[in-house]
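Undergrad: Only the shape, not the letters, is given here:
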């Protein structure tokens, strides 16, 4: 089962945002940072989740255990419910992508256990801002 870590970074709220993802499966390791554009921090977390799943699908991951330090994302996905209606399209997109995997779980972890994805997101954001 692949372990997928993701995180987002935003400068300002809303502001320029980026994400970092780490996908580990057996002896393979994939890392990536992606500029997301201008958005609020919650939207950036959702965008990071979607990007991580898209990358995992391209890598032909079959079973995914997704780790996030966002309680908001974990709660929404596991309850299949969002309080704020503007996040509903993200939840729908997550469910569509999750259905392409045999197994797909989302689990909350403390920020300290998501350091690599966080650092990738921060580095990608820094590179985008300094240009």
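TA: Nice, thanks for sending it over. Keep in mind the model is a prediction, meaning the values are calculated, not measured. Residues are numbered from 1 along each chain as shown.

Undergrad: okay, CA-based contacts and neighbour counts for the rest of this
TA: Will do.

Undergrad: what about the longest helix in the protein?
TA: helix 41-58 (DSSP state H).

Undergrad: got the buried residues for it?
TA: 41-53, 55-57 (16 or more other Cα atoms under 10 Å).

Undergrad: residue ranges of the strands in the protein, please?
TA: 2-12, 15-25, 28-39, 63-68, 103-108 (DSSP state E).

Undergrad: so how many other residues sit close to the closest residue to residue 129 other than its chain neighbours?
TA: Nearest residue to residue 129, sequence neighbours excluded (Cα to Cα, 6 or more residues apart in numbering): residue 16, at 7.6 Å. Applying other Cα atoms under 10 Å, we find 21 other residues in the vicinity of residue 16.

Undergrad: okay, pairing it with this:
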């Protein structure tokens, strides 16, 4: 079953209190999640949104998933399956 996943992360400060948002569309249904994640940088929050989105997809047994993000670094890392500097 294919799904579209929209993810975003944000922080108030760098680092600072952060949260992630995940929106899932599948089979004519939608689900949305807003999750506080503690103190992180904005980039960390963006990556954590993608990771949590992947976990939600795996738990639902989706066979095909397309992700949408407004973060260039997350998009490039996901497409290339690599990051410039590993933490």
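TA: That came through, no problem. All values derive from a computational prediction rather than experimental measurement.

Undergrad: Pipe the strands of the first structure into TSV and attach distance to residue 85 of the first structure per row.
TA: What follows is these, written out as TSV (distance: least, Cα to Cα, whole Å):
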stretch	distance to residue 85 of the first structure
strand 2-12	21
strand 15-25	21
strand 28-39	16
strand 63-68	21
strand 103-108	21
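
Undergrad: Out of those strands, which gets nearest to residue 122 of the first structure?
TA: If you check each of those against residue 122 of the first structure by Cα to Cα, strand 2-12 wins as the nearest, at 5.7 Å.

Undergrad: Report the mean deviation for the closest one after fitting onto the second structure.
TA: Mean deviation of strand 2-12 of the first structure relative to the second structure after superposition (mean Cα distance after the TM-score superposition for the first structure): 0.4 Å.

Undergrad: Show me the contact partners of that strand.
TA: The contact list for strand 2-12 of the first structure (Cα atoms under 8 Å, 6 or more residues apart in numbering) reads 16-26, 39-41, 44-45, 48-49, 52, 61-69, 114, 117-118, 121-122, 125.

Undergrad: Next up, the contacts around the nearest residue to residue 47 of the second structure once chain neighbours are set aside.
TA: In this structure, residue 47 of the second structure finds its nearest non-sequential neighbour in residue 74, 6.1 Å apart by Cα to Cα, 6+ apart. Contacts for residue 74 of the second structure (Cα under 8 Å, 6+ apart) come out as 46-47, 50.

Undergrad: And residue 74 of the second structure, how far from residue 18 of the second structure?
TA: 17 Å (Cα to Cα, to the nearest Å).

Undergrad: what do you get for residue 57 of the second structure?
TA: Separation of residue 57 of the second structure from residue 18 of the second structure (Cα to Cα) stands at 22 Å.

Undergrad: quick revisit: what is the nearest of the buried residues of helix 41-58 of the first structure to residue 97 of the first structure?
TA: For the buried residues of helix 41-58 of the first structure, the residue nearest residue 97 of the first structure by Cα to Cα is residue 53; the value is 6.7 Å.

Undergrad: Correct me if wrong: that closest one contacts residue 93.
TA: No - contact between residue 53 of the first structure and residue 93 fails when scored by Cα atoms under 8 Å: they sit 10.1 Å apart.
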